[in-house]
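S.K.: Let's see this in three dimensions:
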Amino acid sequence: MKSNYSLDDLRCFCSVARLGSFKLAAENLGMPLSTLSRRIRQLETDLQLRLLNRDAHRVSLTHTGQQYFERSSTLFDELSDIGEDLHRDKHEPKGKIRISAPINAGSQFLRDIFLEFLQQYPEIQLDLQFSNTLIDIEAQAMDVVFRVGTPVVENWIARPLKDIHFIVCAHPNYPVQAITHPDMLGEHPSILCHPMNIWQLAHLKNGQTFDHQPAKAIRMEVDEIRMLTHAIQAGLGIGYIPDYYALPMIEQGELSRVLPDWRSKPRTLFMLYRDRDHLPMRVRLFVAFVMARFGQTGKAHQPDKQAIHE
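M.R.: Below you'll find the model as predicted:
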């Protein structure tokens, strides 16, 4: 049945019932005593019930009024608690942040940032989900998402953090000198690391580009860089590896570089989050913390293509 009374008038009634005084309730509500008295009368008229007994010395509840107060006061107490929780979300650095990140970039670039952030803000918790699969960030109720590529998520802000290049690598004893052009890569066994199924290469000097999609002699398919490099080091085939991971291993003689004049075009690691003005404080602090660690202060990126995880 449709309510035919004002919830705000009911709130006024609960204040009078709780304090046992029109005067104290009016002061608590910040309204004139006459206004409060008129609104209680209006509520009783709307309900066609008498809620309060009034005399010269005190205010008491009728039996019906007691029932209404017991049922209604819990509602307004709950609304008050909700309001306080929302206020804390907006203004206090505490609570949980749900974060999604790619496995490789997450472990390489973000791990230490996550740990340092938690050390600085002991009342904030991070719920981290690492995956190379594009999840539905709305359905999963994510607060912050990291993606590599060019992300497009409606109503989310995308901040560029770092450019990443991929290079082709092999076992140190592999005859890499025999591979002089990307069109020769198909003649060699390979290790495929998802989601990088297409090896996009560009010549460092002349800008020529070439896309290689391994299709023959694929010895292993993985979704994690460490397993990829272990397979390459075991001599199972060549692989397409982020340079931040491969170059130190090349310097130490653990890998050799195939086609040293070629590498991928830059792929950017982005951080995505909702409108800054309506974020809980814990998320705003996290966004600022990450941006500071990457030395980024520029405007949000406006992408136009779909992203992929790496």
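S.K.: all contacts plus neighbour counts: C-alpha atoms, from now on.
M.R.: Noted.
S.K.: which residues of the stretch 101-250 of the chain fall in helices?
M.R.: Remark: helices assigned in the stretch 101-250 of the chain by DSSP state H, counting those that start in this stretch are 103-105, 111-120, 225-233, 243-251.
S.K.: quick one: which of those is nearest Gly95?
M.R.: Gly95 lies closest to helix 111-120 among the helices of the stretch 101-250 of the chain, at 11.4 Å (Cα to Cα).
S.K.: Tell me which stretches of the stretch 151-300 of the chain form strands.
M.R.: Here the stretch 151-300 of the chain has its strands, by DSSP state E, counting those that start in this stretch, at 157-164, 166-170, 190-193, 199-203, 209-212, 218-222, 238-242, 256-258, 262-263, 267-273.
S.K.: Please give the structure of this sequence too, so both can be compared:
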Amino acid sequence: MDRLRALEVFVAVVARGGFARAADALDTSPANVTRYVAELEAHLGTRLLHRTSRRVSLTEAGEAYYERARTILDEVAEAEAAATASASGARGRLRINAPLVFGARHLAPLWPRFMALHPEVELDIALTDRIVDLVEEGYDLGIRISRGGSQHYVSRKLATSHNVICASPDYIARHGTPGTPADLARHRCVVYGYAPEPETWTFLGADGAEVRVRVGIRLRTNSGDTARAVALAGEAITWQPDFLIGDDIRAGTLVPLLPGWRLPDIDILALYPSRRHLSAKVRLMVDFLADAFHGPLHRWEAAG
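M.R.: You can find the predicted model right below:
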């Protein structure tokens, strides 16, 4: 049995939803497709597909095998592309993990441009604020928002975002303006649940000195959009990156607080597993994102 061909046939059956359609796509006969799948199942000693007269579906073992088989075929395609063509010949599936809000607001508009430039690359985008293990969960690339970079992955900085402490004019009218970071203990604040110390905010003075303060808490959340909504409604003070609230600051619906003090900046990073070869498709995507975020269409600064 040609095991690589059997993988190709099996993946085609699943992707096309049937043996006949897979045979058409592979320019072979349905009998050959059936034979390859049967031989593969016999070799593995397990059934991969449920077959009925109308459709095929994956068994539990088949679901796990299908994902691995697609990855293997993608890597074979990458190896062939690297050996026979330039980076412009990249192809196969590219799995990317990114934060939810940043991914929806600032990455989603970029995907159509990348797809038009590289039609042979299939994008598989997962948005979550949970920190995932790229290797364990099978991602080729991760986008992270971080102050400290990464000890486990190779990283490239795509952009920098400034954190801004702010409140709505209505909140300020009702509760006053904090004059120093210490005043935040007497105010109503939204704290971010994924921060290392949600209740403690760190400020840098004009001389670079660091001040840490415990703030009064009105709401805890792991969602930047939720924090923004509560602040816009006049219920609390929040700090958020300017890629999320830059438009609100410019519009005056949120007002920066504590002039003379600033929050540490955060970097937008592209991460990929250091133990894996940097494939053409990953290299293309990282270069594409770096160029995009240094261009004139992606300026989210709240001021300046």
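S.K.: hmm, back to that, between the helices of the stretch 101-250 of the first structure, which gets nearest to Gly83 of the first structure?
M.R.: Closest to Gly83 of the first structure of the helices of the stretch 101-250 of the first structure is helix 111-120 (Cα to Cα; 26.3 Å).
S.K.: so where is the closest one in the second structure?
M.R.: Mapping helix 111-120 of the first structure onto the second structure (TM-score structural alignment) gives residues 108-117.
S.K.: Asp46 of the first structure: which of the strands of the stretch 151-300 of the first structure is closest?
M.R.: Nearest of those (Cα to Cα): strand 267-273, 46.8 Å.
S.K.: who are the neighbours in contact with the closest residue to Arg214 of the second structure other than its chain neighbours?
M.R.: The shortest distance from Arg214 of the second structure to any non-neighbouring residue, by Cα to Cα, 6 or more residues apart in numbering, is to Thr200 (4.4 Å). Residues near Thr200 of the second structure by Cα atoms under 8 Å, 6 or more residues apart in numbering: 212-215.
S.K.: Looking at these, which is nearest Arg174 of the second structure?
M.R.: Checking the contacts of Thr200 of the second structure one by one against Arg174 of the second structure (Cα to Cα), the nearest turns out to be Val215, at 18.1 Å.
S.K.: residues in contact with the closest residue in space to the closest one that isn't next to it in sequence?
M.R.: The shortest distance from Val215 of the second structure to any non-neighbouring residue, by Cα to Cα, 6+ apart, is to Ala185 (4.2 Å). Contacts for Ala185 of the second structure (Cα under 8 Å, 6+ apart) come out as 213-216.
S.K.: let's go with 6 Å and repeat that
M.R.: Ala185 of the second structure sits next to 214-216 when contact means Cα atoms under 6 Å, 6 or more residues apart in numbering.
S.K.: Can you match these up with the first structure and say which hold?
M.R.: Retained in the first structure: none of the contacts of Ala185 of the second structure (criterion both residues aligned by TM-score structural alignment, their matches' Cα atoms under 6 Å).
S.K.: Between all of the contacts of Thr200 of the second structure, which two are separated the most?
M.R.: Arg212 and Val215 (9.6 Å).
S.K.: Tell me which of these two has more neighbours.
M.R.: Higher neighbour count among Arg212 of the second structure and Val215: Val215, with 22 against 12, using other Cα atoms under 10 Å.
S.K.: That one contacts Leu184, correct?
M.R.: Yes - in terms of Cα atoms under 6 Å, Val215 of the second structure counts as a neighbour of Leu184; the distance is 5.0 Å.
S.K.: how much space between the counterpart of Glu136 of the second structure in the first structure and Phe69 of the first structure?
M.R.: Superposed on the first structure with TM-score structural alignment, Glu136 of the second structure falls opposite Ala139. Distance of Ala139 of the first structure to Phe69 of the first structure, given as Cα to Cα, to the nearest Å: 39 Å.
S.K.: Quick check on these two: which one has the bigger neighbour count.
M.R.: Between Ala139 of the first structure and Phe69, counted using other Cα under 10 Å, Phe69 has the larger neighbour count: 22 against 7.
S.K.: Now do the contacts for the more buried one.
M.R.: So Phe69 of the first structure contacts Cys14 (Cα under 6 Å, 6+ apart).
S.K.: Could you look up the SS state of it?
M.R.: Counting by DSSP: H, G, I helix; E, B strand; the rest coil, the backbone at Phe69 of the first structure sits in helix.
S.K.: that older thread, in CSV: the helices of the stretch 101-250 of the first structure, plus mean neighbour count.
M.R.: Below are the helices of the stretch 101-250 of the first structure laid out as CSV (neighbours: other Cα atoms under 10 Å):
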stretch, mean neighbour count
helix 103-105, 20
helix 111-120, 13
helix 225-233, 20
helix 243-251, 16
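S.K.: export those to JSON lines and tack on distance to Lys94 of the first structure?
M.R.: Converted to JSON lines, the helices of the stretch 101-250 of the first structure look like this (distance: least, Cα to Cα, whole Å):
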{"stretch": "helix 103-105", "distance to Lys94 of the first structure": "26"}
{"stretch": "helix 111-120", "distance to Lys94 of the first structure": "11"}
{"stretch": "helix 225-233", "distance to Lys94 of the first structure": "34"}
{"stretch": "helix 243-251", "distance to Lys94 of the first structure": "34"}
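S.K.: what's the closest of those to Val287 of the first structure?
M.R.: The closest of the helices of the stretch 101-250 of the first structure to Val287 of the first structure is helix 111-120. By Cα to Cα, the value is 10.4 Å.
S.K.: which residues touch that closest one?
M.R.: Outside helix 111-120 of the first structure, not one residue touches it by Cα under 6 Å, 6+ apart.
S.K.: Average separation of it from the aligned part of the second structure, please.
M.R.: Helix 111-120 of the first structure differs from its equivalent in the second structure by a mean of 2.1 Å after superposition (mean Cα distance after the TM-score superposition for the first structure).
S.K.: Kindly state which residue of the second structure is aligned to Glu224 of the first structure.
M.R.: So Glu224 of the first structure corresponds to Ser223, using TM-score structural alignment.
S.K.: Now its match: closest residue in space, sequence neighbours ignored.
M.R.: Nearest to Ser223 of the second structure is Tyr192, by Cα to Cα, 6+ apart, at 7.3 Å.
S.K.: isn't the one you found right next to Asn222, touching?
M.R.: Yes - counting by Cα under 6 Å, Tyr192 of the second structure touches Asn222, with 5.4 Å between them.
S.K.: higher neighbour count, those two?
M.R.: Tyr192 (21 against 14).
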